[in-house]
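Q: Would you be able to build a 3D model of this:
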Amino acid sequence: MDLQDRFLNSVAVKALLAAGHCKAAERTAALFTRDGEQGAYSLYDMQHMWYEVAAGRAHTARGPHAAGAALKKFTAVVQHFADIHEDQFDFHSYCVRKGTLRSYVSMLGMMDRLYGHVFYSKAAAGAIRVYLKLYDCPPGAANGTDEETLLASMTPDDRKKYKLAKKKEEKERARKAAEEKEREEREKREREKAAGQKGGKKANTASSKREPDPDPDGAKLAATADPLGEAAKLVEMLVRHAGDRLASHLLAAEVALRKGRLVVALGAVRKAAQVAEGGAAHPDVHVLVVRLALAVHSSPPEHPVVRSVVATGLTTLLGDSSPAQYAEAWRITHGTASLAHRVAAGNAMVLLGAAGGAGEQQAATTAAVAHVTAEDLSSSPHDHVQCVEVHKLLRNTWGDATAAERWRTACAAAFPHSRYFGGAKLMALDPTYDFENMREAFGKLSF
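A: The predicted structure follows:
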């Protein structure tokens, strides 16, 4: 591949991020940055938003240990918009003084719509989801309970395989971390040497002007004492400036439910039902309606006026039905419309079962698994990403390893080229191919 082709470079970066090779993607993008300077710094200076959003999502997919890196990318995009908003003040007096009133009015209109930009919405939504995960599962909290539940649902042979695979994964992660550190040090020496040969003392001085980032991996961002408060700030901006997008109101409801602000959550759910395609039939809206109803039932507002407002609002959503009756009617009417609808119906079953006690929860989980896995993957095209999420839901959240394996087998037949599901036609990779060193690896590719 031509290393000087910017378009192919961008395509390769997107593919690497989609595959989870974040470091390799950054080094590939750095092929078009200035010599003697780290790629991440140049990409930030150029306000390379599509890259930062894609990188943030890739880091989010890596799991809780990469929350800091994900926040680093998402908040970089948020900061870009703050910088753009701040820069407008340089033009107020200039436009008036020069008499360019048409341009001035155009700029004012752009500033009014600035925070409604799609990249701001994507970055803010990504950061909010990471903050919510940090709130639900703080980094310092023990996470052995979920793993114990998962292990308890496995057979002895599966449990042994799981532990061996986990130990192997930890060793591989440690090996890659050591190699990554060594590679970064080597590349830093090469950059400094190249900068010195190209620009001499002047180049060295220019590259040394930038102060080192005090939080390169976003550890301080992930260690915030109030992740829910940080999420609430971003949600407020999304609702105010991107109120026509469903994600804004879904996330507003998520934050409000965690804060216990039921009136705010009710307003967000009702607004989401108005914005969503299909209204209350939308899968995400349905799950939120059930969660809101259960939250009101378990912790009703103390103030009588607030209690009356919430009760009236719930009536407009549920009608005269109880949460269980509403969920069952929704399942019968909409629960088989798509895989997303099946998952929403299953999640509602599990939520209602959990509210009824341990016995009901087990029965509800069994019914939810049966409802979701009844989807015929051969009947129509399905989304691979969504099928992967369903597999993780069955295996990790609902703890049914047997159902997860049946789902994996069905998906392997539906997606024969899938590496995740182990499809029969997946492309074998050269074992000597190194994704983490794309300068050398590109020489092994042909297009």
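
Q: Could you use CA atoms for every contact and neighbour count after this?
A: Fine.

Q: give the contact list for Ala125.
A: 234-235, 247-248, 251 (CA atoms under 8 Å, 6 or more residues apart in numbering).

Q: Between those residues, identify the one with the most neighbours.
A: Using other CA atoms under 10 Å as the neighbour test, the contacts of Ala125 are led by Val235, with 28 neighbours.

Q: That one against Leu251, yeah?
A: Yes - Val235 lies in contact with Leu251 (CA atoms under 8 Å); the separation is 6.8 Å.

Q: anything in contact with each of the two?
A: Listed as contacting both Val235 and Leu251 by CA under 8 Å, 6+ apart are 125, 128.

Q: Before we compare anything, build this one as well:
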Amino acid sequence: MSKPLAIPPKRALASKEATLFKDLLNHYETKQLKKGLKTADQILKKYPEHGETLCMKGLVLAHMGRREEGIDLVKKGVRFDLTSHICWHVFGLIQKGEKNYEEALKSYTQALRFDRENLNILRDAAQLQTQLRIFDGLVETRSTLLRLRPNVRQHWVGLAVAHHLNGNLTEARKILENYQRTLKNVPDYDIEHSETLLYYVHLLEEIGDLSEALSVLDANSKSRAIVDRTAIMEIRARLLTRQKSEEAEHAWRSLLEHNPDCYDYYRGYLSNIGVELDHSNPEALRVLKEFSASIPKATAPRRLALTISSGDTFKALAEPYLLTGLDKGIPSLFADIKSLYKDKEKQQAVEDIVEASLTPKDPSSSADVEPTTYLWTLYFLAQHHASLSRPDKALSLLETALSHTPTLPELHLCKARVLKRAGDYYGAARCVNDARLLDGQDRFLNTKCGKYLLRAGMSEEASTVFGLFTKKDAPSPGADLEDMQSLLYLLEEANSHRQYGKPNLALKKYMAIKKVFDEVDDDQYDFHGYNLRKFTINIYMRLLKWEDTLRSHPTYVTAAVEASKIFVAVHDDPSLVTSLSPTNLTDAEKKAKKKAKKAAQKVQDDKKASPAASEDKGLEATPQKDDDPDGLKLLASPDGLEQAAKLLHPLSTFCANNIDVWIAIYDVAVRRKKLLQALTALNHARSLDPEHPELHIRAVHLKKTASLLPQPPPAPIGPIFLETIPKIIPDDVSLETFNSQYLQRHSTCSRAILAAAKVLLNLGAPREEVEQTIFTSLRDEVTLDIPSALATLHFLESLKAPRAEDFRAACDAKFVSSTIFKTAEEQRALRQLVMKGSVDASSSPDEVVP
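A: Below you'll find the model as predicted:
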């Protein structure tokens, strides 16, 4: 055993001060911060260069809200005593509070050099290693903890989990088996022991020792050591199926009796008996019919039967399913069967069945259909026709339904969806507002209304609606929703700003979404210790797997791609920032900005005056004051492309089949001069859809970029880069010819026409030729939808093309139901009608919840 290190002279304290230092540590542990600060000052009067006291004083100050002053003192203390584990531990705590996990772990590693067996430091280091996924180091740390405290149960489980995460399942099994031998007098129905045994069974199953896993499960379920009955049944059925045991069928039937509406149980049962749940499988259909007869209240077998049946059999099964749902008035019936519409025959059969139900069986009587059934049938048919792009038919049915029952919110919401798809965002917002006024205390309806108002570009009105349910002391409803991590609000707000020409505010909201995901990633840190203390190991393992794929969430993907587009646009045209400067704001925008600033300042003043201002602030970094409310500094940031690259980096793994991601990666990489990375992204996109319009633009851009290089890129990148480009666009084909050939192949696709026009502009073609190409998208044979028409109009407006107004008018005439192509004056008038009628209703005492 090594000799303990001698205490350095600078660290040595007299007896009185040594006692005071112990008191200081105790005051910190018990959160007596003022006493701790006073004690530290007493020590520093006599020993002003005592590093450990300086660090502890800095830690106390950080907890008291004097963060910057505290951090400076901690750094000073570390410099005075580089061999103190206390100094390094405190420095690690400060860095951990700033979410700087890599540096915090380095500090803990330094602390352990001088105190190898400090349990607190070892526990903190283990949590950081898990957070950073350094599993080999985690095994070593957990082994040390177990060696030091073998009588602590969580140390055994922690080491097993560490081996499991590191991929050494056999060693994890040995640790758990040794742990179980140490147990004595385990009380009955002990949840912690039950969870550990379930984890052991999962581990055995993952290793492949199915017999042992089943034996452990059965033995401990009989003794009631495992108390989760549902988990026992599920694991047992799964193990027996993998063993191809005759008991497996009975196990699955027991599960179906336990929960007859779980689709996974039916799939497991059918898979066990060797029956595939695929289209037109008569054996699977027979089994499902048996279950429908034996469990008449279960809807799952009847719904699964609709998926695999066809023809007359489908009609016979669908009719009672649909009519029962309509009779019961199930609002989600259409959402339930919508996936069947992939089959055109089933789609027509559903339409025939539901429409036939409206026809009276007795022609002389009109009272065959119950009023409520009639109403929900109209609602179903409206959704049916709306999904098949028949807005006129859907609106006609909804008008009939509204004349029958005008107080049903679902009808107004359905009408709003139809109008939204038809391009009438103002009409859609008006309909949702009508639904909201029917029940002012319904948060869902208010949220829907705010969402549709944002899509109509009515941000202030949306803020007013959201404000009905947000904190009244928040700077704004949007600020409160951002604090509450409302992804729906953040994404809709960002998309609204982007759609209506405010890229600075859009970028700010997209980056707020990124911040939410960063916070969710950071939040897992607390669970590394909590789950082991509470022995909720199975859910903890699922949490870690989920966190590893966190940024595959659709909201993050959309935010990352759209934010990168804005960064790229500013890089290509820096004048975008100056055009959005405050000097160019309208009077209304200036007034709104001033009002928001005043409200934010009032909240800050209230917080400073509150008694809570003197309480323990903790080590978390305090929220910084927003010095960029308009997002202009963010928009003009010099490292915009670097930020975009960081946003997109995880998506190359999680969204490998998303062509928009690869195109965004290309756009950023090629501007960062990462030519090989850009080429790789382009090849990934080509493997997904070689004829994609956006890919066509990038292929031409890459070829042109390569031709403008002053000299070939250095090896090994240069040869690979130059050899691959001809595989995308042959050297013997000019870019003009390549673009012309693409346009000929896709002359009836509006997005392809727009892509060809953008390439023409990039190649220096006259504006008249670009406009002429654009206007071919208005021909009858071209499939032009509203999003494509809107993108084309924005492109013409960005060129300041004289014929942009002609294109807008043509689109307005083509899309009769749409209002998005109206003139600015017409849209202003429509905007004023959206909230009509809500002023009086909002003054009602029943309108909002206090």
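
Q: Would you point out the most distant pair within the contacts of Ala125 of structure 1?
A: Greatest spatial distance among the contacts of Ala125 of structure 1 (CA to CA): Leu234 and Ala247, at 12.2 Å.

Q: Can you give the contact residues for stretch 51-61 of structure 2?
A: Under CA under 8 Å, 6+ apart, the answer for stretch 51-61 of structure 2 is 10-11, 21, 24-25, 28, 33, 36-37, 40-41, 43-44, 67, 69-81, 84, 86-87, 90-91, 94.

Q: mind redoing it with 6 Å?
A: With contact meaning CA atoms under 6 Å, 6 or more residues apart in numbering, stretch 51-61 of structure 2 is reached by 40, 70-71, 73-74, 77, 80-81, 87.

Q: Show where that stretch falls in structure 1, residue numbers please.
A: Aligned by TM-score structural alignment, stretch 51-61 of structure 2 corresponds to no residues of structure 1.

Q: do stretch 670-686 of structure 2 as well
A: Mapped onto structure 1 using TM-score structural alignment, stretch 670-686 of structure 2 covers residues 257-273.

Q: Just the helices from the stretch 601-750 of structure 2, written as ranges.
A: For the stretch 601-750 of structure 2, applying DSSP state H, counting those that start in this stretch gives helices covering 632-635, 640-648, 651-654, 659-671, 675-688, 693-707, 717-728, 735-745, 750-762.

Q: wait, which of these is closest to Val516 of structure 2?
A: Per CA to CA, nearest to Val516 of structure 2 of the helices of the stretch 601-750 of structure 2: helix 640-648, 12.9 Å.

Q: Run the chain-centre distance for that closest one.
A: What separates the centre of helix 640-648 of structure 2 from the centre of its chain is 18 Å, taken as CA atoms, centre = their mean, to the nearest Å.

Q: mean deviation of that helix from structure 1?
A: With mean CA distance after the TM-score superposition for structure 1, helix 640-648 of structure 2 departs from structure 1 by a mean of 1.6 Å once superposed.

Q: distance of the spatially most central residue of structure 2 from Ile665 of structure 2?
A: Central residue of structure 2 (CA atoms, centre = their mean): His553, 3.8 Å from the mean position. According to CA to CA, to the nearest Å, His553 of structure 2 stands 18 Å off from Ile665 of structure 2.

Q: returning to what we had before: buried residues in the match of stretch 670-686 of structure 2?
A: By neighbour count with 16 or more other CA atoms under 10 Å, stretch 257-273 of structure 1 contains the buried residues 257, 262-273.

Q: And stretch 299-313 of structure 1, by the same measure?
A: Buried residues in stretch 299-313 of structure 1, defined by neighbour count with 16+ other CA under 10 Å: 300-301, 307, 310-311, 313.

Q: do the same with stretch 635-649 of structure 2
A: Taking 16+ other CA under 10 Å as the neighbour-count basis, stretch 635-649 of structure 2 is seen to contain the buried residues 635-636, 640-641, 643-645, 647-648.

Q: How much space separates Arg27 of structure 1 from Lys133 of structure 1?
A: With distances taken as CA to CA, Arg27 of structure 1 is found 28 Å from Lys133 of structure 1.

Q: Most neighbours among the contacts of stretch 51-61 of structure 2, which one is it?
A: Cys87 (29 neighbours).

Q: doesn't Val78 make contact with that residue?
A: Yes - judged on CA atoms under 6 Å, Cys87 of structure 2 makes contact with Val78 at a distance of 5.4 Å.

Q: picking that back up, can you put the helices of the stretch 601-750 of structure 2 in TSV and add distance to Lys515 of structure 2?
A: Shown next, in TSV, are the helices of the stretch 601-750 of structure 2 (distance: least, CA to CA, whole Å):
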stretch	distance to Lys515 of structure 2
helix 632-635	14
helix 640-648	11
helix 651-654	16
helix 659-671	19
helix 675-688	26
helix 693-707	29
helix 717-728	35
helix 735-745	41
helix 750-762	33
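
Q: Relative to Tyr489 of structure 2, which of the contacts of stretch 51-61 of structure 2 is nearest.
A: With CA to CA as the yardstick, the closest approach to Tyr489 of structure 2 among the contacts of stretch 51-61 of structure 2 comes from Ile71, at 36.0 Å.
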